[in-house]
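Asker: Here is a sequence together with a model predicted from it:
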Amino acid sequence: MNIIIPMAGRGTRLRPHTLTVPKPLMPIAGKPIVQRLVEDIAKVCDTSIGKIGFIIGRDFGKDVEENLKQIASSVGGEGHIFYQDEKLGTAHAILCAQKLLAGNVIVAFADTLFRADFKMDATKDGIIWVQQVDDPSAFGVIKVDENQNITDFVEKPDTFVSDLAIIGIYYFKDGEFLKKEMQYLIDNNIKDKGEFQLTNALENMKKKGAKFSPGQVSEWLDCGNKDATVYTNKRYLEFIKDSDLEAKTVQKKNSVIIPPVFIGENVVLENSVIGPHVSIGENTIIKSSVIQNSIIQTNTEINNANFKNSILGNYVSFEGKSDDLSLGDYNSIQ
């Protein structure tokens, strides 16, 4: 099974955090979003992972590329880096990794996470994972018939046609077939809402006989903006709360931890109350503070603080009170 992960966007809605780090490398419960995604896909695959293609911007840097290759290795795959120089739509993005479009392929966009309790049926022509939403106008959606076969793909409908939103994770039994139909869109300049859309290629595949089935996840988690990312961190900590989430090098003095909380290596806690639903990156020092429902990244110092529903970046220094804080890397507020 090959996996293709388009992730070239910088994640503007998650600024200032994505000014220095691509959004898929933001931490969720101690691991980058894209690593959580790859691990969750590996769990639902009833087969071994082959090649994993990460589609990124050329400006992401060599450190990011090496990090991504290590993530692929952690699930037994072989990491490959591809570049998307122009943002021309979902079909265009996937085609940047076209040499991996062969045989069984999963495509997963790296701004969404999911929970599922099933094994994928690789005998199907294709599986499109969906979730019921209140406002489908912001998503690609599907329509199904009485046999639960997908009959229509509609990209961001202006009028209601379905509330089954495509969450951005797809399985294809025949990667070559998908590649051919996406290339057809490019060659003939067929765009929808100004871009080359994967849903148009899926519609063409369906017309030529491919049968697509909806895949239902138990929970769909978004990482599109600060509040959504904090909530996803909260839910993930709940999912893995029975795991060992506290590094053995943590130093605690007169502090209370209300689980679930993730605490990285070499963290110092003094006279503080931490949790629930807090993730703390390595080498962070927290003193005389009360923190709930937040993500704190690495090498950060917090003193005399009280906050929740917040994200603090790397190398931040903060003192104060806030119900809603978003500080990027290297900021200092006292």
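Answerer: All right, it came through fine.

Asker: okay, CA-based contacts and neighbour counts for the rest of this
Answerer: OK.

Asker: Now do the strands in the stretch 1-150 of the chain.
Answerer: 2-6, 27-28, 31-32, 51-56, 78-83, 105-108, 112-115, 126-132, 140-144, 150-155 (DSSP state E, counting those that start in this stretch).

Asker: Which one, of those strands, ends up nearest to Ile296?
Answerer: strand 27-28 (9.0 Å; CA to CA).

Asker: ok, and here's another one to check against it:
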Amino acid sequence: MKAIIPVAGAGTKLRPHTYTQPKALIPMAGKTILSIIVDQLRDAGISEFIFIVGYLGDKIRDYVKANYPDLLVHFVFQNDRQGIGHALKLTKEIVDDDEVMVVLGDTICEYDVKKVLDSPESMLGVKKVDDPRDFGVAEIDSDGFVTHLVEKPQIPKSNMALVGIYKIKETPQLFECLDKNISQGLRSHGEYSITDALDCMIQNGNQVKVFKVDSWFDCGKKETLLDSNATLLRKFGDNIENHYSFENTVIIHPVSIGKNCEIKNSIIGPNVTVGDNTTIDFSIIKHSIIGSFSNLFDIVLDYSLIGSDTSIRGETRTLNIGDNTNIDLG
């Protein structure tokens, strides 16, 4: 079993942060989006990973090699982003005929990973949503088998959305369908989708079942990213090294504070993630994510997303600031 994690997207909904940092490396509850995904799969027994990279792919590669030296990893570069289906086709030679677990690089879910891996059928993760028109949608029979898949239907016949997790046993058939769709120019909403390829497999007689995820954390835009950070902080608990002693500072749990941070004369929390090597003084910060190597002085932040290598001085604001920024609000 191999794991494929597509992380080639530009993350346009999280700009300006994704101009300088891949979305998958944004800090979340003391981890990164990518590390949460990799840890889930590694803990379930997968040791070989294929990362499909593109925009800022060198940062993904450096992060994986530094944090997961025990894993067998491959990096496939997607020069021309034409959708997840196109990205998966690039992995054909590495996958060979092995089963694969495909998890999109911005998909954090709670589910029984081992149970999914051990299933005798191919499986797709789903979650009931109020408006499925922005998702791939699965139509399911009474036994839990998929009868039809549609990408972002205008008139959905089901409210079971695909969450971006796919366990595929019949990989030769998957690649046959990908080749067919791409050769025929079969696109959905301008892209070659994995949804169309899987529907091709189903119509050709492959059996695919669904499994329902317990929770689905949306990391696609600032508002939902901050909400997901708060939920994961409550799930994982505080992440503060025991030797930390912050001068004249109140910590309101849950929070995660990275290594080598200096914090004084401040109130931090609740629901705050602070990256490594960050300095905070005379500030109040709640419901926010602060990147690494940042310097915050005399600032009140609520529901804010602050990039790495950022310096801010000033007053109360709600901010969405990318990396390498210097702002004086005084």
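Answerer: On my side now, so go ahead. Because the structure is predicted, anything quoted here is derived from the model rather than measured.

Asker: Give me the TM-score for these two chains.
Answerer: TM-score of the superposed chains, computed with TM-score structural alignment, normalised by the length of the second structure, equals 0.93; 326 aligned residues with a CA RMSD of 1.8 Å.

Asker: ok, back up a step: put together CSV for the strands of the stretch 1-150 of the first structure, with distance to Gln216 of the first structure and mean neighbour count on each row.
Answerer: Shown next, in CSV, are those (distance: least, CA to CA, whole Å; neighbours: other CA atoms under 10 Å):
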stretch, distance to Gln216 of the first structure, mean neighbour count
strand 2-6, 19, 26
strand 27-28, 23, 23
strand 31-32, 24, 15
strand 51-56, 23, 25
strand 78-83, 28, 19
strand 105-108, 15, 23
strand 112-115, 10, 20
strand 126-132, 6, 21
strand 140-144, 12, 21
strand 150-155, 13, 19
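
Asker: between the ones you listed, which gets nearest to Glu66 of the first structure?
Answerer: Using CA to CA, these put strand 78-83 closest to Glu66 of the first structure, at 8.9 Å.

Asker: The second structure: matching residues for that closest one?
Answerer: Mapped onto the second structure using TM-score structural alignment, strand 78-83 of the first structure covers residues 72-77.

Asker: One more: stretch 124-135 of the first structure?
Answerer: Going by TM-score structural alignment, stretch 124-135 of the first structure lines up with residues 120-131 of the second structure.

Asker: Give the equivalent position in the second structure for Ala110 of the first structure.
Answerer: By TM-score structural alignment, Ala110 of the first structure lines up with Gly105.

Asker: average offset between the match of strand 78-83 of the first structure and the first structure?
Answerer: Superposed on the first structure, stretch 72-77 of the second structure shows a mean distance of 0.8 Å to its aligned residues (mean CA distance after the TM-score superposition for the first structure).

Asker: how distant is that stretch from the center of its chain?
Answerer: 18 Å (CA atoms, centre = their mean, to the nearest Å).

Asker: what's in contact with that stretch?
Answerer: With contact meaning CA atoms under 8 Å, 6 or more residues apart in numbering, stretch 72-77 of the second structure is reached by 8, 47-54, 57, 61, 90-91.

Asker: Kindly reformat these as TSV and extend each row with distance to Arg317 of the second structure.
Answerer: Formatted as TSV, these follow (distance: CA to CA, whole Å):
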residue	distance to Arg317 of the second structure
Ala8	32
Ser47	44
Glu48	44
Phe49	41
Ile50	41
Phe51	37
Ile52	37
Val53	35
Gly54	34
Gly57	33
Arg61	35
Leu90	44
Thr91	45
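
Asker: what's the farthest-apart pair in those?
Answerer: Applying CA to CA across those, the maximum distance is between Ser47 and Gly54, 22.4 Å.

Asker: Look at those two and report which has more neighbours.
Answerer: Gly54 (22 against 17; other CA atoms under 10 Å).

Asker: Return the residues in contact with the spatially closest residue to the more buried one that is not a sequence neighbour.
Answerer: Distances taken as CA to CA, 6 or more residues apart in numbering put Ala8 closest to Gly54 of the second structure, at 4.2 Å, once the chain neighbours are dropped. Contacts for Ala8 of the second structure (CA under 8 Å, 6+ apart) come out as Ile52, Val53, Gly54, Tyr55, Gly57, Phe77, Gln78, Arg81.

Asker: Nearest to Thr279 of the second structure among those?
Answerer: Gly57 (28.4 Å).

Asker: The match of Ala110 of the first structure contacts Ala3, doesn't it?
Answerer: No. Counting by CA atoms under 8 Å, Gly105 of the second structure stays clear of Ala3, with 11.4 Å between them.

Asker: follow-up on the earlier one: now the closest residue in space to the match of Ala110 of the first structure that isn't next to it in sequence: how far from Lys59 of the second structure?
Answerer: Spatial nearest neighbour of Gly105 of the second structure, excluding adjacent residues (CA to CA, 6+ apart): Val7 at 5.0 Å. Distance of Val7 of the second structure to Lys59 of the second structure, computed by CA to CA, to the nearest Å: 11 Å.

Asker: got it, and Val100 of the second structure?
Answerer: In terms of CA to CA, Val100 of the second structure sits 24 Å off from Lys59 of the second structure.

Asker: what's the answer for Glu241 of the second structure, then?
Answerer: From Glu241 of the second structure over to Lys59 of the second structure (counting by CA to CA), the distance is 26 Å.

Asker: looking at it, Asp222 of the first structure is touching Thr232, isn't it?
Answerer: Yes. The criterion here is CA under 8 Å, and Asp222 of the first structure meets it with Thr232 at 6.7 Å.
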